[in-house]
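**Student:** after the sequence you'll find the predicted model.
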Amino acid sequence: MTDDEQLLAERSAAVVRHLDRVAAHLPADPDALTPMSSATDTVVLHLWQAVQVVIDLAVATCVRRGLGNPETYAAAFRILRDAGTIDAELADRLARAAGFRNLLVHAYAALDLRRVHAIATQGPADLRAFLVALQG
């Protein structure tokens, strides 16, 4: 296994661990995700970490493949789309995930927890799809 493959395997495992924590603590009812609760803190923290690792992988892949140094996190996914690494729909959703990551980091107190619940329910599939695309 090359160093790049080893790094991808390690980072992919980290994403999966974070997503497993999100799934384990995400209540079935969106209204049960309440401000300042342990479940909310756990979901937000691990969702943020999973998205951040995917962003880091996207930026590193752009640089490693000689595709350029993305000016923004969202741009990394668009560059990978243009290079044929991921499809356009996935790139758009991941670019929105990068924006959501910024909201998590910079405006935690103002989060719409129903939106967080929807993203925590639907978003992990996109993060996993990205990991699969990088392995291809």
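**Tutor:** Yes, it's here.
**Student:** contacts and neighbour counts: CA atoms only from here.
**Tutor:** Will do.
**Student:** can you count the residues close to Thr40?
**Tutor:** A total of 21 residues lie near Thr40 under the criterion other C-alpha atoms under 10 Å.
**Student:** which SSE is it in?
**Tutor:** Taking DSSP states H and E as the criterion, Thr40 maps to helix 38-64.
**Student:** identify all contacting residues around the helix or strand just after that helix.
**Tutor:** Of the helices and strands lying after helix 38-64 in sequence (DSSP H and E), the nearest is helix 73-82. For helix 73-82, the surrounding residues in contact (C-alpha atoms under 8 Å, 6 or more residues apart in numbering) are 55, 58-59, 62, 67, 69-70, 86-88, 91-92, 94-96, 98-99.
**Student:** alongside the first one, take a look at this:
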Amino acid sequence: MVRAEVAGQKIAKAEAWLRDVEELLAATPETLLEDARRADLAAFYLFLAIQEAIDLAAHWIADAGWPPADDEGSTFDVLADRGGITPELASGMRAIVRVRNRIAHGYASVDHQRIRAEAPAGIATLRELFAAVAAASRA
């Protein structure tokens, strides 16, 4: 279980970034293509929100005394294996970690249209994780 104060702070920060991502990506595809700063900022804020999710999951694992995961994506498998989240949510989080990796390791060549297309499902998955973390922190 993640300590409530840690969970609350991290979730609030991540939610603020997700709202910014949604606002920035609400632009038309043409605007996104023409405004590199907007597109880069949306990708960066999404990256930051995903990082908070990974960090929350790592805190949850550490606070519960479970063995650490091998990598960011498998962090969510540990939570699913221990009953903290569903296997479906773990799978969705592994997918959003792949988006994070594309942003982190190929920033100059990030496909902003692909991020725009994948963002709604990814944001919903992140919010599902945040709800699970919040519930666990109150337990």
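**Tutor:** In hand now; what should we look at? Keep in mind the model is a prediction, meaning the values are calculated, not measured.
**Student:** rewinding a little: give the buried residues for the helix holding Thr40 of structure 1.
**Tutor:** Applying a neighbour-count criterion of 16 or more other C-alpha atoms under 10 Å, one finds 39-55, 57-62 buried in helix 38-64 of structure 1.
**Student:** give the buried subset of the contacts of helix 73-82 of structure 1 as a PyMOL selection command.
**Tutor:** The following PyMOL selection, which keeps only the buried ones among the contacts of helix 73-82 of structure 1, applies the criterion 16+ other C-alpha under 10 Å:
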select buried, resi 55+58+59+62+67+70+86+87+91+92+94+95+98
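**Student:** quick one, what contacts the spatially most central residue of structure 2?
**Tutor:** Most central residue of structure 2, judged by C-alpha distance to the mean C-alpha position with C-alpha atoms, centre = their mean, is Ile50 at 2.6 Å. With C-alpha under 8 Å, 6+ apart as the criterion, the residues that contact Ile50 of structure 2 are 14, 96-97, 100, 126.
**Student:** mean per-residue distance, the helix holding Thr40 of structure 1 to structure 2?
**Tutor:** Once the two models are superposed, helix 38-64 of structure 1 sits on average 0.8 Å from its counterpart in structure 2 (mean C-alpha distance after the TM-score superposition for structure 1).
**Student:** so how far is that helix from its chain's centroid?
**Tutor:** Here the centre of helix 38-64 of structure 1 is set off from its chain's centre by 5 Å, with C-alpha atoms, centre = their mean, to the nearest Å.
**Student:** again with stretch 101-121 of structure 1
**Tutor:** Taking C-alpha atoms, centre = their mean, one finds the center of stretch 101-121 of structure 1 at 13 Å from the center of the full chain.
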